[in-house]
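*Asks:* Generate coordinates for the sequence data below:
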Amino acid sequence: MIQAERILLQHALMDPLNERFVFLSDSCIPLYNFSYTYDYIMSTPNSFVDSFADTKEGRYNPKMDPIIPIQSWRKGSQWAVLNRKHADIVVKDEILFPMFQLHCKKKPLPEFWRDQYVPPDTSKIHNCIPDEHYVQTLLAHAGLEGEITRRTVTHTAWLILSSKERERKGWHPVTYKLADATPMLIQSIKDIDNINYETEHRREWCTNKEKPAPCFLFARKFTRPAALRLLNTSALGLYHDEISNV
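*Replies:* Okay, the predicted model is just below:
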């Protein structure tokens, strides 16, 4: 995944007019029209990168030290918005990226262990999801956290799983289906104005142009029928002037 991101950025950087680089998935929908979204992103020189100290899940591999010390280890959403400087740093990185290739790998699900040795305690198998750590850790390691707004602008809701299910599957985002796609859902996401980061005891109050603002410009995961329903019912308001407080 992070190799794909680097390739995308490399090609996007070839156009000198590209100033921001937004990572979105095919299940994302916009919450606002283009002019509102553009103004929100361009109103700050910062990148938007969800980034926080990862102290709970044990994804850091001690074999990364000293190239990547644990003090630089960060976690966050892969759905980031990078400015040109930070995109260039990601593309040109030849130090942290090889370490991630060697020591940050996602644990395979049990059904793919048929031809492999299965340890008695699978909870001790190291599990690391590179795209949730790489950009965050790279920028922290470079001392650039002062140049980022440490939150994502893409909303994701997470399934509540039992500890056994979570051990097997990991955390999984909620997928919104046709019946879920209502104006009330969209408004509830637009109304979010702060994000709580438990590991850092930090609450991020969302602002834009130094004024309170909605936290999110995009949302996921929506099935195709759900996204089309929202577009057809004008629930997203994409073709109307937004009442902007940013």
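
*Asks:* hey, let's count contacts and neighbours off CA atoms from now on
*Replies:* OK.

*Asks:* Give me the distance from the biggest helix by length in the chain to the chain's centre.
*Replies:* Secondary structure of the chain per DSSP state H: the longest helix is helix 2-12. Centroid separation for helix 2-12 versus its chain: 16 Å, with C-alpha atoms, centre = their mean, to the nearest Å.

*Asks:* Show me what the next helix or strand after it is packed against.
*Replies:* Counting by DSSP states H and E, the next helix or strand C-terminal to helix 2-12 is strand 20-22. Applying 3 or more C-alpha pairs under 8 Å, 6 or more residues apart in numbering; DSSP states H and E, we find strand 20-22 packed against strand 81-83, helix 84-92.

*Asks:* contact partners of the shortest one?
*Replies:* Okay, so that is strand 81-83. 19, 20, 21, 22, 23, 45, 46, 47, 48, 49, 152, 153 (C-alpha atoms under 8 Å, 6 or more residues apart in numbering).

*Asks:* Residue 213 is in contact with the last one, correct?
*Replies:* What that stands for is residue 153. No: using C-alpha atoms under 8 Å as the test, residue 153 is too far from residue 213 to be in contact (11.3 Å).

*Asks:* which residue is nearest the centroid of this protein?
*Replies:* In the chain, the centroid-proximal residue (C-alpha atoms, centre = their mean) is residue 77; its distance is 2.2 Å.

*Asks:* That one: what secondary structure?
*Replies:* Applying DSSP: H, G, I helix; E, B strand; the rest coil to residue 77 yields a three-state assignment of coil.

*Asks:* Tell me which residues touch it, please.
*Replies:* By C-alpha under 8 Å, 6+ apart, the neighbours of residue 77 are 49, 50, 51, 131, 132, 152.

*Asks:* could you pull out the helices for the chain?
*Replies:* Secondary structure of the chain by DSSP H: the helices cover 2-12, 34-42, 84-92, 96-103, 134-141, 163-169, 183-190, 224-232.

*Asks:* Point out the most buried one among these.
*Replies:* helix 134-141 (a mean of 23; mean count of other C-alpha atoms under 10 Å).

*Asks:* Sequence B follows; please return its structure for comparison with A:
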Amino acid sequence: MQEVRWGENSMIEAERRLLGNALLDFSNQRFVLLSESCIPLFNFNTIYTYLMNSTKIFVEAYDQPGEVGRGRYRSKMRPEISLSQWRKGSQWFQIDRFLALQIVSDHHYFPVFLKYCNPNCYSDEHYLPTFVSIKFWKSNSNRTLTWVDWTKGGAHPTRYYRNDVNNEFLNKLRFGTSCEYNGHTTNICHLFARKFTTHALDRLLRFAPKLMQFN
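*Replies:* Predicted structure coming up:
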């Protein structure tokens, strides 16, 4: 067993091991990383169809000025990674088999992160967005399919409990935004959502059969 610590390169190493094991099954064509606090917003058939029919991968990547964005960049990463290439984004990705193979076989960029992106760099928020933006930006939708609320500020997103779960709130997560999917505008932009606590489970199970058409 190998220890994994929040915000450190061990998280990326764990993700690479997960992908490596998943790639052993040649029938796996799409790969989704979720946390224990994520919930599905639609039933399996809807999620499967959305992912398998997509012409893009889903990795959030953006350039953020300031201390929690560019401020985490290490100048010693040059020339492999320049400040202009440095990106931030959610670690909760949805990718295809080709990119999964590129991630587990990356012996160019990840060693740079291992050497220079140590505590207070938070590589889990930067490695994949930077890697994808440098090499595979044309195939990236530049968004994540996992909804999360950062509007209250702080180091962690908003948590949701039992009393937060109702039809109106869940439908807001399911259809409350617009985005592009395969060249067309859609209001299904998120397939998953976080952070839901175990206290919300009972209410979620009550709404799921009717609202989300769970079997």
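
*Asks:* TM-score for this pair?
*Replies:* Remark: TM-score between the superposed chains equals 0.87 [TM-score structural alignment, normalised by the length of the second structure]; 202 aligned residues with a C-alpha RMSD of 1.9 Å.

*Asks:* can you redo the helices and strands packed on strand 20-22 of the first structure as CSV with distance to residue 159 of the first structure?
*Replies:* Supplementary listing: these in CSV, determined by distance: least, C-alpha to C-alpha, whole Å:
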stretch, distance to residue 159 of the first structure
strand 81-83, 25
helix 84-92, 31
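
*Asks:* Nearest to residue 224 of the first structure among those would be which one?
*Replies:* strand 81-83 (23.7 Å; C-alpha to C-alpha).

*Asks:* Which positions in the second structure sit opposite the closest one in the alignment?
*Replies:* Under TM-score structural alignment, strand 81-83 of the first structure corresponds to residues 94-96 of the second structure.

*Asks:* now the equivalent of residue 220 of the first structure over in the second structure: how far from residue 18 of the second structure?
*Replies:* Mapped onto the second structure by TM-score structural alignment, residue 220 of the first structure lines up with residue 194. Distance of residue 194 of the second structure to residue 18 of the second structure, given as C-alpha to C-alpha, to the nearest Å: 21 Å.

*Asks:* ok, now residue 212 of the second structure?
*Replies:* Distance, residue 212 of the second structure to residue 18 of the second structure, by C-alpha to C-alpha: 28 Å.

*Asks:* likewise residue 25 of the second structure?
*Replies:* Residue 25 of the second structure is 12 Å from residue 18 of the second structure, by C-alpha to C-alpha.

*Asks:* same check, this time on residue 43 of the second structure
*Replies:* 24 Å.

*Asks:* likewise residue 96 of the second structure?
*Replies:* Residue 96 of the second structure sits 14 Å away from residue 18 of the second structure when distances are taken as C-alpha to C-alpha.

*Asks:* for residue 112 of the second structure, same thing?
*Replies:* From residue 112 of the second structure over to residue 18 of the second structure the distance is 21 Å, taken as C-alpha to C-alpha.

*Asks:* List the contacts of residue 179 of the first structure.
*Replies:* If you count contacts by C-alpha under 8 Å, 6+ apart, residue 179 of the first structure has them with residue 226.

*Asks:* My error: substitute residue 93 of the second structure in the last question.
*Replies:* By C-alpha under 8 Å, 6+ apart, the neighbours of residue 93 of the second structure are 31, 32, 33, 34, 58, 59, 60, 144, 145, 146.

*Asks:* Return the residue of the first structure aligned against the first one.
*Replies:* Put plainly, it is residue 31 of the second structure. In the first structure, residue 31 of the second structure lands on residue 21 (TM-score structural alignment).

*Asks:* Chain neighbours aside, what residue packs nearest to that match?
*Replies:* residue 82 (5.1 Å; C-alpha to C-alpha, 6 or more residues apart in numbering).

*Asks:* cool, and residue 6 of the first structure?
*Replies:* Per C-alpha to C-alpha, 6+ apart, closest to residue 6 of the first structure is residue 91, 5.3 Å.

*Asks:* Same question for residue 60 of the second structure.
*Replies:* Nearest non-adjacent residue to residue 60 of the second structure (C-alpha to C-alpha, 6+ apart): residue 143, at 4.1 Å.

*Asks:* Just to check, the one you found is in contact with residue 62?
*Replies:* No: the criterion here is C-alpha under 8 Å, and residue 143 of the second structure misses it with residue 62 at 9.3 Å.

*Asks:* so what corresponds to residue 54 of the second structure in the first structure?
*Replies:* With TM-score structural alignment as the criterion, residue 54 of the second structure matches residue 44.

*Asks:* check contacts around that match.
*Replies:* The neighbours of residue 44 of the first structure, taking C-alpha under 8 Å, 6+ apart as the test, are 208, 209.

*Asks:* now do residue 95 of the first structure
*Replies:* residue 67 are the contacts of residue 95 of the first structure under C-alpha under 8 Å, 6+ apart.

*Asks:* what do we get in the second structure for it?
*Replies:* Counting by TM-score structural alignment, residue 95 of the first structure corresponds to residue 108 in the second structure.

*Asks:* Please apply the same query to residue 140 of the first structure.
*Replies:* Under TM-score structural alignment, residue 140 of the first structure pairs with residue 133 in the second structure.

*Asks:* Might you calculate how far stretch 89-102 of the second structure sits from the centre of the chain?
*Replies:* With C-alpha atoms, centre = their mean, you get 8 Å for stretch 89-102 of the second structure.
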